[in-house]
Each structure stands twice: as C-alpha cells, then as structure tokens.
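S.K.: kindly generate the corresponding structure for this input.
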Amino acid sequence: MWWKDSIVYRIDPRSFQDSDDDGMGDVKGITKRMDYIKHVGFNTILLSPMLQPGSVEHIKSTGTLAGFPTNLGSIQDIHNLIQNAHEHGLKILFSLVLSNTSIDHPWFEAAANDKNSEYSSFYLFSDEIPNNWINVSGKKAWSFEERRKQYYHHSYNYDSADLNWRNPELGLIMEEYLAYWLESGVDGFYLQDINTLIKDDALRDNPTNFGIIRRRYERQEHVFDRNRSETHLKLERLRNVVNRYDDRILIGRLQTPDAGEPELSASFLGIESEKMHLVVDRSITNTRFTANRIELSAKRLYEAIGSNRTPVWELIDGSRSRMLGRCGKVEALARLAALFQLTQRGMIILYYGQELGLPDSKLPLYKRLFRKKRAKQTLGPMIWSTGEGSGFSMAEPWIPFARGANRLSVENQLLEEGSILQLYRTLIKLRNRTPALQRGVCSFIQTSNPRLLAYTRETEEERYAVLLNFDERYQRLDVDGVEIRGTVIFSTLRGMASESKGVVLKELGSYEGVILRLGSETEE
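M.R.: Below is the predicted model:
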C-alpha cells in the first residue's frame, strides 16, 4: 500500500507559484513546478484546503466550483493538475473541510436570504443563542445573521458556518462530491476536524473544565459540540465511497486540545474497511521541540496507533509557525527536525518551504485584522530564485516574502553543498532505499541525558540507531551505560558519512543527529 510510507508535500496553492503574475499563486503554478517536487523526492502532493463542499449537479451544470476563488484557476486547471501529477508518478490528495463553509458560500447565502430555502436545513440556525458553546478562538460560537434575524453556529471564526450533518440530504451530497473527485483521479482526501461533524441534537451546554488551562477554548469539555458517536456512522459512509475505488485513502484530523489526543484520534481509524485509513494527531505538531517532549509524544502516538496501523508525522501544518520558528530560529535544530521526521515509521507530511528552512513572514497589520485580507505568517510565498519576484511572481506578492529570500531560494540551495534542501533530498533518498527506516519497528532507548534522543529502527534484516543532540553544546553519549558501536551512515553536520565499520560513537556535536547501521559484525 503506497500510503504506508509515503512522503507527502503539502502545498498551499496561493503561495507556491503564480502563473499569471497577479501576486497570488494558483493551480497552474503547481503544475509548472511538478519537476521540482519530483526532484526533491516527494511521491505525493497534498493540496491545502482550497475547495469548499458543493453539489456535483452544480459542477456539471455550471462548470464551476462553489466558493472556489477564480484567481486560483478553473475546474479544468484542477483536472489538468491531477493528470500532470500522475504523469510524473505522483499521487495527489485534496485537503477538505466538510464541517463548515464560508458565509460567502452559495448555500449559506441562499439560507440567509430565505428561511424557506432548501439550504436552511444545511446549517444550524436559532432564534436565540441556545447554549454556552465557544469557538476555537474562545469567543461565542453563535453569530447573528441580520437577513434571517437568527443566530448561526460556527466552531471557528464568524466568517464560517457549521454544516448540519444530521440532515441526510447533506450527507448524500458530500458522498457524491467525494465520488466526483475520485472519478477524476484524486488519490484520496485529508479531512480536517472530522470529530466536529455532528453536534448534540438538543444543543445542550458543554460542562466546564475546571483544570488549570490557559487556552479559553479548552475551559469547556466539548462533549456536545464534538466527538458525538453518530459521527463515526457518517465517516463510515464516506469510507464506503472511497472503498469503491482502487488504492484510494482517507486521512482524518481531529479538533482536539493543543496537546493532542492520540488515543481519541486512533479511535477514528479502521482496521480494514471502515473509518479512516490514517489519522493525524496534533500532539506531535504542537509539542515543544525538545528531546524529552518529542520522545513522550512519539511514544504515545506509536502506542495509540499500534503496530498494525500506520502513524502520520506532520511536524507543522501551517496553523501557527513554520519549523524554523518552532525551533527558535535555530537552523541546526530545524535540520535535526528533518532527521527525526524522516526516520519515523509511517506517512511523512512536509509543509511547502519546510525543505528550504523558510522562516515565518512578517505580516502587515491589515493582513492580520480584516477578514477579506486575513492571512497567516506561515503562508509566505515559495522562494524559487534570486532577483525580482524571487521566481514566484513579477507582481507584488499577496503576502510578503520571508526575510533572507535570496539566500534561501531553491536556486541557491540546489547549488550549495550542505544546504538544508540538500539535507532533505539526501534523507529522503536514504529513507526510500532503507526498509527499516520506512516500516521497521521503532524502539526508544533510555538515556540519562535529557538533551539526547535515541531510538532504533529495525526489521528482521537490518537495524539502525538514530541519535539526536538537542543542545548547542557537545554531548557525551550515555545510553544505558552501553557503548554505541556501528557504522555512521549519516550526520546532519556532515551529510552522508564514509563507511567506517565498528566505530564507537562517544559524543555528538552541536545540534547533531546521526544514523548508525548496527549489525552482528559491529556489535559487541
């Protein structure tokens, strides 16, 4: 099954490549850069949410997609992208949010303008605010729609409205929508916030969470606005649609506390034919990037998923900060993150520009405040080359480039030996030819040094140790008092190492990570 060890490249079309010089990336731009994606070593493309739910009838009758920005391209551009990806030997996944739509969506517009509209039952409306629910921003989850003189529910900001998945007609439309894209050649879907589809039918108040919690959203126990048992039935129906097509997948991500809930996420996994093929948990995305925190999160994720199912490793998802920001702007630590991520069992998802070490962009105030212009600091344009427009666009980009654009460009890094892009390419090649790094068992090794992370990856045929120093100072290795003896095949400081068997590794350099091949001929 291709997805069990796939290396996925997550792209936001708006920021990847502008094909028509209007300052914003588009679908044609992704097609233009397909050779680069293949060159780095990715085998799957994941498009960040650009499509909103809609009816297949609308698509076929109008040739357009509901709520799809025209400056991103046409429906034909999307079909061309799918075909081009397959011609390059790449799989392509669509990220979808099926729990809500924009308030600019034709469905919501129709419901807002006419209480008798067929789309009124597609949303949750109420004459009064019916409960104490809050959205992810910690504000009231109900906003007033002036045209209807009613409140509508939104789990996120007021510019989106939650869909009423208790309406069976809506479920059928969603099933047809997935089938349309599967027929078009899409290899699967990354469904976001799948545990928020169904709300309590009586709209009861959420109980208070009396723990010491900083984030306001988590001061409620979200038992009535997410994780309803009926959600699983809806997801099983979506899985049944996907099962009608060969070799397609469903990936699910849950709305959970910042710390993640791997056990809850795992409950949405199927064994064979029901629920999700894969789930993404926020624990590994949001934990502090230190040796002990990463080890605890990784252990918990592996234990929750189990040995017979496949974990997903997504260190950044574009919601907060890029990898460099998460690593305190220490590039050497971002290199360590690359080594950690690409030596885990399962699917790997990298965020566009992660392979370049791009930092966050500094946004002007209006990009942070106004709904129509709102953006995130992680959405800085891809940096392709030096000079005007950085190879992205000849127009002013919709979001400023990250600082140091020329130094970090693809053009420069492909020429620079030892660049972080070259590091990613090397690690991906190494992973792809090493079964133990793809699907081998991962066992963490106890160390007495809190700055070190150590684990083995092994199959019946081969065994490797991965050692990472999370500190800027050299660290002596103390792994259960046992010498680490093997063949160093990779170092984040030196790249691919020469084959020198039987080396006893006594220390790691500043923020250094290494891979050692272990074997009977080198073990004591």
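S.K.: all contacts plus neighbour counts: C-alpha atoms, from now on.
M.R.: Noted.
S.K.: name the element the closest residue to residue 462 other than its chain neighbours belongs to?
M.R.: Excluding the flanking residues, the one nearest residue 462 by CA to CA, 6 or more residues apart in numbering is residue 436, at 6.5 Å. Applying DSSP states H and E as the criterion places residue 436 in helix 435-439.
S.K.: please generate a structure for the following sequence too, so the two can be compared:
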Amino acid sequence: MTKTWWKEAVIYQIYPRSFKDSNGDGIGDLAGIIEKLDYLAQLGVDILWLSPIYQSPNDDNGYDISDYRAIMTEFGDLATFERMLAAIHERGMKLMLDLVVNHSSDEHRWFQESRKSKDNPYRDYYFWRPEKPVSWPSFFGGEAWEYDAATGEYYLHLFSKKQPDLNWENPKLREEVYDMMRFWLDKGVDGFRMDVIPFISKRLEWPAVDWSDFPKIVEEVYANGPRLHEFLQEMHREVLSHYPITTVGEAPGVPPSLANTYVGEDRQELDMIFHFGHMFLDWGPGGKFDLTTWDLRDFKRVFNEWYAALGETGWVSIFLDNHDFPRLVSRWGNDGEYRIPSAKLLAILLLSQRGTPSIYQGTEIGMTNVAFPSIEDYRDIETLNTWREAQEKGADLEQLLAAIHQQGRDNVRTPVQWDDTPHAGFTTAPAPWIKVNPNYPHINAAAVLADPNSIFYFYQQLLSFRKAHLTWVYGEYVMLDNNDTRLYAYRRWDENGDFYFFLNFSDEDFHGLPGPALTQMSLVMGNYPDTQTAYLRPWEARVYEVEGRRSEVGNRR
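M.R.: Presented below is the predicted three-dimensional model:
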C-alpha cells in the first residue's frame, strides 16, 4: 500500500454558517474561522474542510451556488478568504473546499441564460425536456422535474427546485467547471471535497423508479451513471494531476463493489471517498424520517465489506456524522447518562479505522442533537419540505417531529457552543440564524478546555497517538466478533505494532473479551478514569497492545 500524507491526516469539517460569527449579524463567517484557528491547531487536526463558502441565495445553505468565484457576502470576501488561507497554512494545516458541481443555483448566470430560450447558448448546461420524461423523487421532497413557464419545458433537479442539475454531457460545461477549480487551486487551496459526485453522469434513458424504496433509487438510478468515470478521469487529467492536493468524493449510492473504480491507485480519479453504508442503517424504505432500529452487527458488516472491497489499493475517509446526519453521540452513542464515555468510545472507533478520519465541528466537545419543540424553529429545506408534504397528506405530524428530532439535518447545524454566555458565545447578535442548543451552559468549548479529562483532550491525545503509531493508519484490520450485538472488537497490526480494540456499545456491563488473554497485553488507552480487567462497563472502550510491542505512550483516558 502506498503511504502518503493525506492517509495519515485527520480532516475537520467546518460548517461556516454555524461555526463562529465575528461581526454580530448572527451568521458565522470567515473571520470567525480565523479567530478559532489556534483552537483547531491545539486540537491537532490537519485538514480543514469548509462546507460551501461561495455566493449563494441559501436555499440549501450554500449548496446552491450562484457564483463559484465569489465568497458569500455573509461570510466575507476574497481578501478575507486569502487571509484565512494564509493563517491556516501558517499553523501547519491545509484547506479543503467543497466542490458542488452536480447542480448550481437557479440564480446562477448560467441557468438564468439557460431558461431564457430553447436556443440560448447556455440551454444545454442543464437538462431540459419538452415533457416530463419520468417521475423521479427529489431528495428534498416532491418531483425532480420542474416545469418552467418561460419556455414551457421541464428541467431536472435531484435536490431543491432551486438547484437545477448541471449537464456534464456538455464539454463546454465541463471546461467551465475545470477552469473554476483551477481558480481556487491557483490561490493555494489544498484539495476538494466533492459533493454527491457519483450523480454527475445521468442515465439519459430516464428509467422508471419505485418511489417506495428511495435508497435503492439512489444506488441504481441516480449514482454511478454510464460516463461518470470518464468525467472523473478527465477532471484528473485536466486539473487534479497538476497540483499537490488531495480529493475526497461524497459517495452516496456507491456500494463496496464499486469503490475501487473511484479510488483505486491505477484509476487516476479520486484519492478517497466517503462511504455511506453505515449511514442508512436506521433508515427505512421511506428514507431518513422512516425510522428503524440499527444493529451493531450490521454496522460491523458494512465496515467489513468496505475493507474487503478496497483491499490494498483503495482508500476511504471515515465519518460518523457530518452536516447532513445527526450528531455522532446522539445517533451511535448515549447522549444522556453516558454522553462522555460514549463520545470517547466513538472517538476511538473513528480514529482507529483504516481510512482518513473526518471530525465534524462540535464533535470534539460532545455536542448533541437538539429537540426543538416547534417546526418554526427549524431552518433546513429538507425538513421544512417534508413537513409541508406531510401536512398536505394529513400525516401524523407528532410522529414526524419525533423523527426530525432524531434525523433532521438541523441537529448538526445549530451553532458551535463556545462558552456559557448568551447564544453560547457564537454571536453577539440579538439572535443567531438558528437557535443554539439549550444545553450549551454545560456543553461548551470553554468547559472542556478547563477539564483535563474532557472529550476535547481525549481527541487531542488520540490524534497524537495516531500520528505516532501508523499501525492505526496502514495496519491490517480484522474484526474479532462479527455477531455480537454489543461488543465491537477488532485488531490492527503490522510489523510495528499489534493493537486490540474492545468497545462496549451498550448501557450494560459486558463480560468475556475475545482475543489473547489480557495478561499477554498491556492497556494503552481507555475512556474510564480507572481500569479493571474483569469486564467492560457501559460504553467502556479499551485499547491493548500485545506484550513485546508495547508503545511508549502511557495510558490515556
């Protein structure tokens, strides 16, 4: 396996709107990010991935871009961007921008021209049809084909109707995208995270779909289109190969069997992808608000399948939450009585997988989901559209609100909780763009920085340990017990170390650890302040190293 810097790095995702407001308008901005760079350097992360910062009308909080070469007015300007980039580099970190090129905003100049007439030079920058060719569901509710009265035709939008899909079949469109990428790379940007990149090649026969099984539609129809890899290889040849950068593709709908077609070392496409197999385990056929219960055995199965498929030639970026999914500790852990130990357990899991870890803002302080009492408190277009459709259908709104509390995207978009002052120190405005989670008085950055046993310092220690022990990056990986519903046990080893991981995913004690006798191993890390060898306590995680290969780093808790 080829060793390289981006495999050994750790990504930290910033959602700028909710990170830090510097000017008192209630909206996070680039200057606010600059204010907190020393905090991020102290944590020890390597790559800062910023969700979109480009000019946007914010129908989907920046994922609807109206000008790819301008900074969103609310966030700052190009001069502030360049100052931020320099400050990031001065601290030894790198910057990764979000590349959103499956769709644009309907307020982008290209679409404004495209909709003027059927013979406009920009018409084929998008997908227009005189009749709706098929009934496809949009990710944000409703139909994916929208009628436009100006020319009497329909355009495609897999997301919001204000996010028309770009037509990658058009070589002029592709060159526009490549030129825009060069614009940012020439400024010194260190890479791109590519939004829903498997969707850029469309199945132009427009196959019919069964609306009742949305995950199947994503995998079999929306993703992995016929010219996708041709487009990615062209992008690599024309742009990516000319810069010392890294790329990660968001890859919903990509099964393990296709992973190496994106990231195989001989493919000349992407460096790594975010895989999503585990992120749909608690979704029913109706999508994210069709709740079901996830099982740890399925979680382990997904990771086994991906590692087996990738082999020695492919690479992934590992994530357990991001701007689209619930808070890590609320979804996979216990955000009540065992919030701190379960958050630390999940930190060990995240940072010891075979892939480049991605930490979402606020995870390092143990932020949780929020249960706003009223739909009026929510801002996410997906949530609001789903609510409106449910109202129209006479659905059970109380049940839907409970599902929103678990799965809604605003769970991870409430402002970062910096301290216990009003609005958690995020803003001095009378009100932020979205309410702060009311638990901020006791869950905030100032509190964890004052506590040497906090989640923050546990992440810091883990990041340092991972850098010093590349067995956690490149070592072999094997699951020790695939069928247990509470214990996640695995081994990482190579010529430099041999580590055993035991994670109790439950509120109960766990007895009976697999692997070599514990007397043959030394404890190097755990998430409880004291240790005993008989059993694992609720949400207890331990890392052992086989005797004779013991690390010189002491116990960490």
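S.K.: how alike are these chains, TM-score-wise?
M.R.: TM-score of the superposed chains, computed with TM-score structural alignment, normalised by the length of structure 1, equals 0.88; 496 aligned residues with a CA RMSD of 2.7 Å.
S.K.: translate the residue nearest to residue 462 of structure 1 into the numbering of structure 2.
M.R.: Alignment note (TM-score structural alignment): residue 436 of structure 1 maps to residue 471 of structure 2.
S.K.: count the neighbours of that match for me.
M.R.: 21 (other CA atoms under 10 Å).
S.K.: for it, which residues are in contact?
M.R.: By CA atoms under 8 Å, 6 or more residues apart in numbering, the contact list for residue 471 of structure 2 reads 492, 493, 494, 496, 497, 498.
S.K.: surely the fourth one is in contact with residue 546?
M.R.: No: if you go by CA atoms under 8 Å, residue 496 of structure 2 and residue 546 don't touch, sitting 11.2 Å apart.
S.K.: look at these two and report which has more neighbours.
M.R.: Neighbour totals were compared for residue 496 of structure 2 and residue 546, and residue 546 leads with 20 against 12 (other CA under 10 Å).
S.K.: spatially nearest residue to the residue minimising distance to the centre of structure 1, not counting backbone neighbours?
M.R.: Central residue of structure 1 (CA atoms, centre = their mean): residue 317, 4.2 Å from the mean position. Distances taken as CA to CA, 6+ apart place residue 351 nearest to residue 317 of structure 1, at 6.4 Å, with adjacent residues excluded.
S.K.: now do that neighbour against residue 9 of structure 1, distance only.
M.R.: Distance, residue 351 of structure 1 to residue 9 of structure 1, using CA to CA, to the nearest Å: 6 Å.
S.K.: ok, now residue 378 of structure 1?
M.R.: Distance from residue 378 of structure 1 to residue 9 of structure 1, by CA to CA: 15 Å.
S.K.: before we move on, what about residue 480 of structure 1?
M.R.: Distance, residue 480 of structure 1 to residue 9 of structure 1, by CA to CA: 37 Å.
S.K.: the more surrounded of these two?
M.R.: Taking other CA under 10 Å, residue 480 of structure 1 and residue 9 do not tie; residue 9 has more neighbours (25 against 10).
S.K.: and the more buried one? What does it align with in structure 2?
M.R.: Using TM-score structural alignment as the criterion, residue 9 of structure 1 maps onto residue 12 of structure 2.
S.K.: next: residue 86 of structure 1.
M.R.: Aligned counterpart of residue 86 of structure 1 in structure 2: residue 89 (TM-score structural alignment).
S.K.: kindly report the same for residue 46 of structure 1.
M.R.: Per TM-score structural alignment, residue 46 of structure 1 is aligned with residue 49.
S.K.: so is its match in a helix, a strand, or just coil?
M.R.: Of the three states, residue 49 of structure 2 takes strand under DSSP: H, G, I helix; E, B strand; the rest coil.
S.K.: thinking again about what came up before, for the match of residue 86 of structure 1, what is the enclosing helix or strand?
M.R.: Under the criterion of DSSP H and E, residue 89 of structure 2 resides in helix 78-90.
S.K.: tell me the mean distance between that helix and structure 1 once they are aligned.
M.R.: On superposition with structure 1, the mean distance recorded for helix 78-90 of structure 2 (mean CA distance after the TM-score superposition for structure 1) is 1.5 Å.
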